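>>> how would this look folded up:
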Amino acid sequence: MEKYIYKQDINITPELMARINELLSHYPEDKKKSALLPVLHEVQDAHDNWLSYELQDKVAEILEIKPIEVYEVVSFYTMFNQKPIGKYMFEFCRTSCCATRGVEDLMDYTCNKLGIKEGETTVDGMFTVVGVECLGACGYAPMMQIGDFYHENLNQEKVDQLIADCRAGKITLHDK
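Below is the predicted model:
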């Protein structure tokens, strides 16, 4: 497995460790691996929304599992990021309903407007644009997710407004 060259500070703060221990308390002592997904979410949220290999190794150590068991999960799910991403990640649903409603054109429009290609991050670190599998809001296609929130019935004008709102700090990323 090729490792990325990105470096990341690994800082498991006492607050983060307390949250991890709280999550672990929901599982039998000998089944710590069962907490892998929620622990990865917490750790990623606490580390600029991405997980370096070193950080994945730390999660493996905490859960007393092999690092490959963490790598397999992180590389499988698109919700986990293996490299630095923009503050605002535009995750466009690209499955059938959104595709038939023009999501590919909207992704191209968004990438052109931001001066990046799909999967890249703007120079200022503000935006990353990616295509993801079904987000489960087919009746509102085309749509995308930014943080924890869906943005539906998209068109170029709505994308322009979302970009402007992000730049102005008006977009909330999490429902916490």
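>>> going by C-alpha atoms from here, please, whenever you check contacts or count neighbours.
Noted.
>>> so what does the one helix or strand residue 70 maps to touch, helix or strand wise?
Here residue 70, judged by DSSP states H and E, is contained in helix 67-76. Counting by 3 or more C-alpha pairs under 8 Å, 6 or more residues apart in numbering; DSSP states H and E, the packing neighbours recorded for helix 67-76 are helix 53-63.
>>> quick one: contacts of the helix it packs on?
3-4, 8, 10, 32-33, 36, 39-40, 66-67, 69-71, 82 (C-alpha atoms under 8 Å, 6 or more residues apart in numbering).
>>> report the distance from that helix to the chain centre.
Here the centre of helix 53-63 is set off from its chain's centre by 18 Å, with C-alpha atoms, centre = their mean, to the nearest Å.
>>> show me what counts as buried in it.
For helix 53-63, the neighbour count (16 or more other C-alpha atoms under 10 Å) marks 53, 55-60, 63 as buried.
>>> sequence B follows; please return its structure for comparison with A:
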Amino acid sequence: MQALRRILPSSIRPRALLQGFRDARLYSTALNLHINSQDNNENTPFEFTKANMDKAKEIMSHYPLNYKQSAVIPLLDLAQQQHGGWLPVSAMNKIAEIIGVPSIRVYEVATFYSMFNRTKVGKYHIQVCGTTPCMIRGSRDIEAALLKHLGVKRNEVTKDGMFSVGEMECMGCCVNAPMVVVSDYTNGSEGYSYNYYEDLTPKRVVEIVEMLRKGEKPPVGTQNPTRIKCGPAGGNTTLLSDPKPPPCRDLDAV
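Sure thing, here's the model as predicted:
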């Protein structure tokens, strides 16, 4: 705090600046912010488990020895899975050490991609698609239902540490909008899963949360019982049989 007072203009109060960082958790980039804390600083211990260190070596074996830095993204993903869904500075420093690059090279990647969380998330991190098709189909109502039911703001973690709600851009299944994705960190990297839930309503998304809370596994994909995968709701109305092939030209008559 004293260092901030020395370098900032007097018109900017350090506490107000830090509060601004915390308020920024409302936005999609919120989880990339860094503020030193007791459990997130350069001296916080981080080591890959033996099983994950073996995985890290296997990942690096896919690249030439002089291009180990190419493994940075899968290694960050592995560290995030092990660490409950977010990356402390010490985890990034460890990866930099393993692949033999300055730490800043790892920071650059971890803060560029929104899939890497730099602050704590829930054991179930729920991300709502915020792109136009989902928004038109009610994604804001889905998010509002989640936040109200869990009693949190966007990117906050519930008091029991179980859930957090964020935003993601297009998840690539616009035909089944609106949708969310749930990252499950309850069992570390060994049991990590990443599942889409589509054709949601506010009522259904709350039901999915309660199923997860009980340790149940909600059916993934479309939640519309009249739809099969990405097919039309209610079933096909055209192309009900195999199409007839076009007639073959009589090449000898040409």
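>>> picking that back up, and the contacts of helix 53-63 of structure 1, which is closest to residue 116 of structure 1?
Residue 116 of structure 1 has its nearest neighbour among those in residue 82, at 18.6 Å by C-alpha to C-alpha.
>>> quick one: map that closest one onto structure 2.
Matched across to structure 2, residue 82 of structure 1 falls on residue 118, judged by TM-score structural alignment.
>>> that match and residue 131 of structure 2, how far apart?
Residue 118 of structure 2 sits at a distance of 23 Å from residue 131 of structure 2 (criterion: C-alpha to C-alpha, to the nearest Å).
>>> the more surrounded of these two?
residue 118 (23 against 18; other C-alpha atoms under 10 Å).
>>> wait, is the more buried one part of a helix?
No. Under the criterion used here (DSSP: H, G, I helix; E, B strand; the rest coil), residue 118 of structure 2 is coil, not part of a helix.
>>> that one contacts residue 34, correct?
Yes. Residue 118 of structure 2 lies in contact with residue 34 (C-alpha atoms under 8 Å); the separation is 6.5 Å.
>>> sorry, back to before: nearest to residue 23 of structure 1 among the buried residues of helix 53-63 of structure 1?
residue 63 (11.2 Å).
>>> and that closest one, what's its match in structure 2?
By TM-score structural alignment, residue 63 of structure 1 lines up with residue 99.
>>> please apply the same query to residue 29 of structure 1.
Match for residue 29 of structure 1 (TM-score structural alignment): residue 65.
>>> since we're on its match, how many residues are nearby?
Other residues close to residue 65 of structure 2 by other C-alpha under 10 Å number 10.
>>> now swap in the one 3 residues further on and tell me
If you count neighbours by other C-alpha under 10 Å, residue 68 of structure 2 ends up with 17.
>>> check residue 2 of structure 2 too.
7.
>>> gap between the residue nearest the centre of structure 1 and residue 156 of structure 1?
Nearest residue to the geometric centre of structure 1 (C-alpha atoms, centre = their mean): residue 79, 4.2 Å. According to C-alpha to C-alpha, residue 79 of structure 1 and residue 156 of structure 1 sit 25 Å apart.
>>> what does residue 32 of structure 1 give?
Taking C-alpha to C-alpha as the measure, residue 32 of structure 1 falls 45 Å from residue 156 of structure 1.
>>> much appreciated, bye for now.
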